[in-house]
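> here's my sequence, what's the structure:
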Amino acid sequence: MQLIHCPWCGPREEVEFHYGGQADISYPDDPAALSDQEWAEYVFYRDNHKGPFAERWSHSAGCRRWFNAVRDTRTYEFLAIYKVGEPVPEVPGLDTTKTEVRA
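Sure thing, here's the model as predicted:
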C-alpha cells in the first residue's frame, strides 16, 4: 500500500484518494464560443507522457480537498505535493511549459 501525503491531513493510504486528471488546466474564458472540436479537445485531450507529471488529486475519504501532485508515471512515485494555486515546484524532468497556476 502506498502512502500519499495530503497537505492538510498528512500521509494516508492511497485508497483514500481519487485521481482528478492533469493539473493546472484552465477553464475556457468563453466556453460557449468554442467549436465542438475545441470543446472536445479541452475535455478529452491531455498530455500523457512518461516521467514527472503534474496531476490533480482529491482526498475523497478524508478532508475532501483537492490538491496537486507531481508523480512519476513510470514508477508511480509522488515527487512533490502542492496546494491548488501554489506555484508548481521545481522537479527534475517536469515540463512546466504547459502549466499555469490556478486558484
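> only C-alpha atoms for contact and neighbour calcs from this point on.
Will do.
> in the chain, which spans are helices?
Along the chain, the stretches classed as helices by DSSP state H are 36-44.
> center of it - which residue?
The C-alpha lying nearest the average C-alpha coordinate of the chain belongs to E55 (C-alpha atoms, centre = their mean; 1.9 Å).
> next up, the contacts around that one.
Residues near E55 by C-alpha atoms under 8 Å, 6 or more residues apart in numbering: 19-24, 68-71.
> filter these down to the buried ones and hand me the PyMOL line.
Selecting only the buried entries of the contacts of E55 in PyMOL, with 16 or more other C-alpha atoms under 10 Å as the criterion:
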select buried, resi 22+23+24+68+69+70+71
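> in strands, which of the contacts of E55 appear?
Residues of these located in strands (DSSP state E): 19-22, 68-71.
> second input sequence below; structure requested for side-by-side comparison:
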Amino acid sequence: MRITCPHCGARDRREFYYLGAEDYLHRPAEDAAPAAWDAYLHLRDNPAGATRDLWYHEQGCGAWLLVTRNTVTHEILGVRAVDGEATE
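Modelled structure (predicted):
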C-alpha cells in the first residue's frame, strides 16, 4: 500500500505509523460526562468500506495525515494533512 503525503509525495506505508480512526480528533471537553470519555477512549466502530484514519509520517516529514481508505480493498481514496492540505 502506498500513501501520498502532501509534503513528500507517494511513499510506502511502512514509513507511516497508524494511530486509528479520526475519532481521536474529536476529543470531549475536559468537563464532559464520563460516558463521553468512555465512548472516546473505548468504543470504536469496525466498518467494512470507506474509513478515515490518522497516520503519522514517522520516517518522513513528521506530518499527521487523515487518510480515507477502503478497508475491504485497501484502496486509498484521499489523503490530507490534519492541518488541511489535500492530495489525491
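> thinking again about what came up before, trace the residue nearest to the centre of the first structure over to the second structure, please.
Correspondence of E55 of the first structure to the second structure, assessed by TM-score structural alignment: D53.
> for that match, give its distance to G78 of the second structure.
To G78 of the second structure, D53 of the second structure is 11 Å away according to C-alpha to C-alpha, to the nearest Å.
> need the residues touching each of the two.
In contact with both D53 of the second structure and G78: 67-69, using C-alpha under 8 Å, 6+ apart.
> pick the one among the residues you listed closest to H57 of the second structure.
V67 (11.5 Å; C-alpha to C-alpha).
> so what's the closest one up against?
By C-alpha under 8 Å, 6+ apart, the neighbours of V67 of the second structure are 52-55, 76-80.
> switch the cut-off to 7 Å
The contact partners of V67 of the second structure, taken as C-alpha atoms under 7 Å, 6 or more residues apart in numbering, are 52-55, 78-80.
> now swap in K50 of the first structure and tell me
73-74.
> how much space separates it from D24 of the first structure?
The value you get for K50 of the first structure to D24 of the first structure, if C-alpha to C-alpha is used, is 18 Å.
> please apply the same query to Y82 of the first structure.
12 Å.
> and the ones in strands among the contacts of E55 of the first structure, which is closest to E13 of the first structure?
Checking those one by one against E13 of the first structure (C-alpha to C-alpha), the nearest turns out to be Y19, at 13.6 Å.
> number of residues surrounding the aligned partner of E38 of the first structure in the second structure?
Aligned by TM-score structural alignment, E38 of the first structure pairs with A36 of the second structure. A36 of the second structure: 13 surrounding residues under other C-alpha atoms under 10 Å.
> contacts only, for T68 of the second structure.
By C-alpha under 7 Å, 6+ apart, the neighbours of T68 of the second structure are 50-53, 76-79.
> just R2 of the second structure next, same as before
R2 of the second structure neighbours (C-alpha under 7 Å, 6+ apart): 10-13.
> one more: A61 of the first structure?
When contacts are taken as C-alpha under 7 Å, 6+ apart, A61 of the first structure is in contact with 16-17.
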